[in-house]
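Chemist: prediction below, plus the sequence it came from.
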Amino acid sequence: MKTILIGLMAFALAYPFNSSAQKLLGLVVEKDKQSKDQPLAGANVRWLGTSQGTTTRDNGVFLLDRVEGADRLVISFVGYISDTIKITDQTNIKVELKSEVQLQEIVVQGWKPSTYNNALSEMNLIEMNEKELFKAACCNLSESFETNPSVDVTFTDAITGTRQIQMLGLSGPNTMISLENMPGVRGLASSQGIQFIPGTWINSIQVTKGVGSVINGYESIAGQINVELKKLQESDKLFINGYVNSSARSELNLVHTAHASKKWATTFLLHSSIRPLEMDQNHDGFLDFPKGKQVNFINRWVYNSCNGWLGQVAFKYLTDNKQGGQLGYDPEQDKFSTNRYGFEINTNRYEVTGKIGYQFSGKPYKSFGLQLNALQHNHDSYFGFNVHNANEQSFYSNFIYQSIIGSTFHKFKTGLSFLYDNFTESLSSANTTFANRNFDRTEIVPGAFVEYSYDDTKKFSMIAGARVDQHNLFGTFFVPRLHLKYKPTETMVLRASAGRGIRVANIILENPGFLASARQMVLSNLQSNHAYGFRPDDAWNFGFNFLQEFTLDYRSGAFSVDYFFTDFKNQAVVDWDKNPQQINFFGLTGKSFSHSLQAQLDYQLIRRLDVRLAYRWVDVETDYLNGRLLRPLVPRDRAFINLAYKTKNNWMFDYTVQRIGSQRIPTTSSNPSEYQLKSYSDPYILMNAQVTKNFGARWSAYVGAENFTNFKLSNPIVSASQPFGPYFDTSMVWGPVFGRMWYVGFRYRVK
């Protein structure tokens, strides 16, 4: 019990302070055959007579806002007997649920998918827990969505291994990626950043489709991905993960948690990876992946004064080095020469984050918190003769106060934010093909926000928010957002959302593929004297979601449909079609929009066999310099199947198959015939599979394969034999550049 209480205390310390009202902490368990407590993940917890509730995490822990006037807590789970607990002044509780016995002693066990649409949220929120992440190797955040149909991950080019997400058919920077509700992947990290978050550090991922909360800033357009790292209560005392794959990539991850005193505790997170060997599976003379190494470290300290004050500080360090290009490339002999084509990308990042909050005694609805973040990001790179160097110094603060208006039916959050970004950036040519260009800028953005929420505790709830930010370069930003939820029945949810998003595009790092090519950068229809000459991207997003939970043959399931429309009022458009020897950036003069429609079904087909089916269709169009065209290299549709089966003796089998639809390829019609590509790609199939075996409570091992069908592009690089010629282009990638990849790994933990 002492361990449980320590874990519960740590949960409160590590929880994001933008929702840090006075909480009730709890643990929901069931008894196993040896009468030992086992955590019950996915149990529903809510205040009786209200719609205020939550679900338990993988370790059975929940954290729930207290509701004024509510003193009875209902804990339920499909296949278990519900329990109602009287709550007085407790700060933490432990609840044991017992299995129901029905149909002549057949035990109906509860079920919750490892990825699910959170019916309690006003927003269209997809929750991914640790079980979902363990379905694949998940070496970093970019590989954490292989079993999720809502997020696509694509390669930006054929040689650097850089990945970028797509949501609602829009490229990654249109989606805000935060770390524990603080700035995560933005600025100079927008290119490589999703590869800098190790998968084994991640406790859960929340994917919000459509505009997010105004509390987190003005940059979310297509959605928000919030990554929760291992918390003290989620972390084992020691966790070690090792991994190696058939492309000679190996890595080691370590998480260690210790309690320094009754008030202080700390977590160490360490990641190291290396890929030392050259590999060319498609025989084009270029490495499929760059050689490289990475070291990543976080040390987090949390503090609880036991009188209302909570605090947290974390120190982070990253170094990442990549080298690739043609086989045999040696920088000491070949750099900035025509002997062999090569590139290097070197990143160093230093970061400090802090949170402090206070909970008012006797007023569970009232609290305030302050979030702080400071970082230095250094990025140095070259691609052949193209040299791109950039540095960023950033500071962020966000003060949040929350309380009620009259009663807990009406709540509000308000606060002030401040963002400082200083960029020094240059693009030059080592052989003076083009003149040096500098894109230095300093952004200073103070802001204020307010968010009102209403919940009648039965059927209807809403969140309405707005923020005003004063940008020193681009003037005033006004960003309103609205989320509505209606529950016609206990198992049906209807949601609607609308809102605005604004972001300053970092056009070079967001489109790194052109650097590894002969394309020359052209800027036209300039709109300002700042930030590459363009005003910020400005878009409105509208969305609708239908969610129906059901029980069929005594097993639970969920079916959802959502539609989103994104309409850009301004955009720094990247045009790959005007001239295949150029990349044209211009200020939007016409229309640019995205339609996205997705249907998804989750169901436990038979006991311990989970099935996820999904289909998505997108229509993304922009008025380019040659007229309105489909956005290139975006699949028109995607079909998805994921099967997960677990045996009684702890074998786990996971299988994912996807059909990726046709994609428009930028025109190369003016190239010589041998360097021309077809206008559209062919649909193709991708299969991934993994087998995991748990050996008791501490050890587990897994083996898997990515791209099981061994599908790969036969000629992913245009003019690969002439890398210093005018037609060389590595950016026309619409599928895998490498074939089947095997991997093995292990996990070891001490609780």
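Modeler: Great, that's in hand.

Chemist: can we go C-alpha only for contacts and neighbour counts from here?
Modeler: Noted.

Chemist: the helices in the stretch 1-150 of the chain, which residues?
Modeler: 2-14, 130-133 (DSSP state H, counting those that start in this stretch).

Chemist: quick check: longest strand of this protein.
Modeler: In terms of residue count, the longest strand belonging to the chain (DSSP state E) is strand 407-429.

Chemist: what's the spacing between N203 and Q52?
Modeler: To Q52, N203 is 23 Å away according to CA to CA, to the nearest Å.

Chemist: nearest residue to the middle of the chain?
Modeler: I225 (4.0 Å; CA atoms, centre = their mean).

Chemist: same for whichever helix or strand it is part of, what does it pack against?
Modeler: Here I225 is covered by strand 223-229, with elements defined by DSSP states H and E. Contacts defined by 3 or more CA pairs under 8 Å, 6 or more residues apart in numbering; DSSP states H and E place strand 223-229 against strand 175-179, strand 202-209.

Chemist: can you name the element that comes right after the first one?
Modeler: Once the chain leaves strand 175-179, the next helix or strand it forms, by DSSP H and E, is strand 182-185.

Chemist: and the closest residue to G324 other than its chain neighbours, how close does it get to G328?
Modeler: Distances taken as CA to CA, 6 or more residues apart in numbering place P290 nearest to G324, at 4.2 Å, with adjacent residues excluded. Noted for P290: a distance of 12 Å to G328, by CA to CA.

Chemist: what's the answer for W301, then?
Modeler: 45 Å.

Chemist: these two: which has the busier surroundings?
Modeler: The residue with more neighbours, out of W301 and G328, is W301; 22 against 15, by other CA atoms under 10 Å.

Chemist: okay, and that one sits in which element?
Modeler: strand 291-304.

Chemist: so what's the residue nearest to the centre of the chain up against?
Modeler: Neighbouring residues of I225 by CA atoms under 8 Å, 6 or more residues apart in numbering: T175, M176, I177, S178, I205, Q206, V207, T208.

Chemist: alongside the first one, take a look at this:
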Amino acid sequence: MKLIIFFSLLLSVSTLAAQVQFTGKVTDNKNAIQTAVYIVEADEEVQTDAEGAFTYQFENAGIYHINIENSSGFIQAFELNLTKPEEQFEFVLSNENPQTDLLNEIVISGTMKPVLRSESLVPVEVYTPTFFRKNPTPNIFEALQNVNGVKPQVNCSVCNTGDIHINGLEGPYTFVLIDGMPIVSGLSTVYGLSGIPNSLIEKVEIVKGPASSLYGSEAVGGLINIITKNPLYASKYAVDVFGTSWGEINTDLGLSLKVSDKVHWLMGVNYFNYSNPIDKNKDGFTDVTLQDRISIFNKFTFDRKSKKQFALATRYFYEDRWGGQMNWNRSHRGGTDVYGESIYTNRFELLGLYELPFTEKITSQFSITAHDQNSMYGDTPFMAKQNIAFTQFYWDKTYGKHDLLVGTAARYQMYDDNSAATPTAHETFIPSVFVQDSYEINKHFSLLGGLRYDYHKDHKSIITPRFAFRYESDKGDILRLNAGTGFRVVNLFTEEHAALSGARDVFVLEDLKPEKSYNVNVNYLKTWMLKDDFILQAEAAAWYTYFTNSIIPDYDSNPNQIIYKNLEGYAETKGISLNVDAVYANNLKIMMGVTLQDVSKVEDNVRTQQMLTEKFSGTWVVSYTFNRLNLTADYSGNLYGPMRLPLVSELDPRLPYSETYSIQNIQLTYKGFKHFELYGGVKNLLNWTPNKNNPFLIARSNDPFNKNVQYDANGTALVTPENPYGLVFDPTYIYAPNQGLRTFFGVRYNF
């Protein structure tokens, strides 16, 4: 959305200490727009009426920052200099949202306070629905594939479990939140990321680097905060349906209603179905997991006389997914005749926010989740339940040049499964307190310090500090430095799903000590306003993380085992990245990013590259709008360097390192109809899949129950005429989606 402001602001020689009656009107150059207007300094929102008009009374004249949001979730922030007792302005919204406007986006994730992105001491990346629509996907997990430094990682060829890597660190180091609540954890990190409807997302905020002092000690690699739309400003009706030539169908439905004068309701339904087994690589197994999934989301906001916030949201998620041999059906579930991995998932979430009725700004938040997984991995049953309750209260106080945040939190978790590792239900309760203070030294320099205290019944006191520094030059260049620590306890199922497939046994050689980390990152941002409406923005970053007591799965010592122990040496991750965004005359937009990284461990003075981690990667999105044709073309893609892969034996003929690969997509979107958009294109233009130049992906796919494998006294598979490489069944040799070229077509409707 590009905001074109048809007015001039008169500069005042002094600030008037008088109230200002502010009147505005918002249109799209043709029609009035009902939307939200957010006044940053007052931390208040007002709603335009049916004529697009709104009023607000400022206590004093002066400089204010205001955000305007349209029904598509696009946001533009700008600065007003109010000098007269009465001010009137008109704002005209267009359909575009220049990437450079995101510098003025209000972000929350970095410091848990609403602040302009450009003024945040913590670098926060913001991605709106416009970005994700350039390569439409059925869920947020796949949507992140074009974000530089963020990689959705597939971990199993059969069931397609996955996690999200940030700057080379595995999924357990990534904290995923919904509306600021840590409800995506444990069991839900394995399959639950597939059930968040894209249509309900207002924006996604990504923080790369430590966020432990505010969000908990496990936010080591970074966090992803998925912020859902406000019912007050969402489209009344929204439909987005697309299908692919593989037979995938994705449907997003949205409805926004005013239930009463004080209650606003947003409902979203996402349904995804893929029930067409395909075996392009001819190994007898499905290339992509079949899925039948529904997610129902409800969000309520309540208007209060005090204008303080009150919101409730619920989400129900059900999924039936299976992958395996092509002739598998329900009658084979749990048997040993035909191999299949079948997972039924039931999940319920409740979250809320309530600002207490005090003069001071004190906010309470809570979330409750219940997760039930009924699964069969071949003939191995895995039945698991996880219930999590979380609550926190925090006080937001500004005094002088200080901006203080003080809070307390508590997290309860119950986990139980049918494995030998969990003879009884495991319960944990972690109380926490945290404090953060940012201080503006002058217009150029700002500092932030934070400290969090958690108490764990097994590991006792956990203290995680945080420090940040920000410098802004007169030209608007921004330099940020962030440092912090982290603390992590391993979760064996969510991290080692391979054990359930029968491919490897998990061995824990000792009582695992918590992993500790120390992180520092530097970020530099510069924007050039060039001639001929050409805007260029570059953001460079460098980071280093050092781990002690590192808990890294050992795939190498025994091909039949995954061995867990604390690393006797140390592990580290270091790297640099560069993002470049360019906008030319509202027709051409280019977003490109590259990351170079080294993720390794050092033990006995020997450095080893971490499994399934590339040393370089790149992403890009190029968009061009043909205004006369109402047509936009999007060309997106990513590039990944070689990764070290887990082999089953020394004779395993599969590649020990993946080849450099690229997945590229193209899309055309037609916007010539009122309220309607038509879009279509091709995914994976190069038809790349991980079986390229490999003899096979799944080891022993012809014998998934290892019925014909012979073993020695140590349990190692023997080389026989029938098994010339000494392999066992292994579906974990996977590092990218095994889905080749396909076309897609869809339609969107918003009203």
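Modeler: Great, that's in hand. A quick note: this is a predicted structure, and the numbers were derived from the prediction, not measured.

Chemist: the helix or strand following the strand holding W301 of the first structure versus helix 2-14: what angle between them?
Modeler: Using DSSP H and E, the helix or strand that follows strand 291-304 of the first structure in sequence is strand 309-325. On the basis of axes from the mean of the first three to the mean of the last three CA atoms, to 10 degrees, strand 309-325 of the first structure is oriented at 80 degrees to helix 2-14.

Chemist: what comes up buried for strand 309-325 of the first structure?
Modeler: 309-314, 316-325 (16 or more other CA atoms under 10 Å).

Chemist: packing partners of that strand?
Modeler: helix 2-14, strand 291-304, strand 342-359.

Chemist: who wins for proximity to F711 of the first structure among the ones you listed?
Modeler: F711 of the first structure lies closest to strand 291-304 among those, at 22.4 Å (CA to CA).

Chemist: end-to-end on stretch 468-482 of the second structure?
Modeler: OK, stretch 468-482 of the second structure end separation, CA to CA: 4 Å.

Chemist: follow-up on the earlier one: thought the residue nearest to G324 of the first structure was touching Q326?
Modeler: No: P290 of the first structure is beyond contact range of Q326, at 9.9 Å (criterion: CA atoms under 8 Å).

Chemist: is it correct that M732 of the first structure is in contact with I665?
Modeler: Yes: M732 of the first structure is in contact with I665 according to CA under 8 Å; the separation is 7.1 Å.

Chemist: need the residues touching each of these two.
Modeler: With CA under 8 Å, 6+ apart as the test, M732 of the first structure and I665 both reach L633.

Chemist: mind putting the helices and strands packed on strand 223-229 of the first structure into JSON lines with mean neighbour count?
Modeler: Formatted as JSON lines, those follow (neighbours: other CA atoms under 10 Å):
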{"stretch": "strand 175-179", "mean neighbour count": "23"}
{"stretch": "strand 202-209", "mean neighbour count": "23"}
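
Chemist: now render those as JSON lines, adding distance to N92 of the first structure.
Modeler: Listed next are these as JSON lines, based on distance: least, CA to CA, whole Å:
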{"stretch": "strand 175-179", "distance to N92 of the first structure": "27"}
{"stretch": "strand 202-209", "distance to N92 of the first structure": "22"}
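
Chemist: follow-up on the earlier one: higher neighbour count, P290 and Q326 of the first structure?
Modeler: P290 (26 against 23).

Chemist: for that one, give its distance to V737 of the first structure.
Modeler: With CA to CA as the criterion, P290 of the first structure and V737 of the first structure are 12 Å apart.

Chemist: before we move on, the earlier item: the strand holding W301 of the first structure vs the second structure, average offset?
Modeler: Strand 291-304 of the first structure, aligned to the second structure and superposed, deviates on average by 1.5 Å (mean CA distance after the TM-score superposition for the first structure).

Chemist: which residue numbers in the second structure does that strand align to?
Modeler: Counting by TM-score structural alignment, strand 291-304 of the first structure pairs with residues 290-303 of the second structure.

Chemist: give me the distance between the two termini of stretch 121-132 of the first structure.
Modeler: Terminal-residue distance, stretch 121-132 of the first structure (CA to CA): 20 Å.
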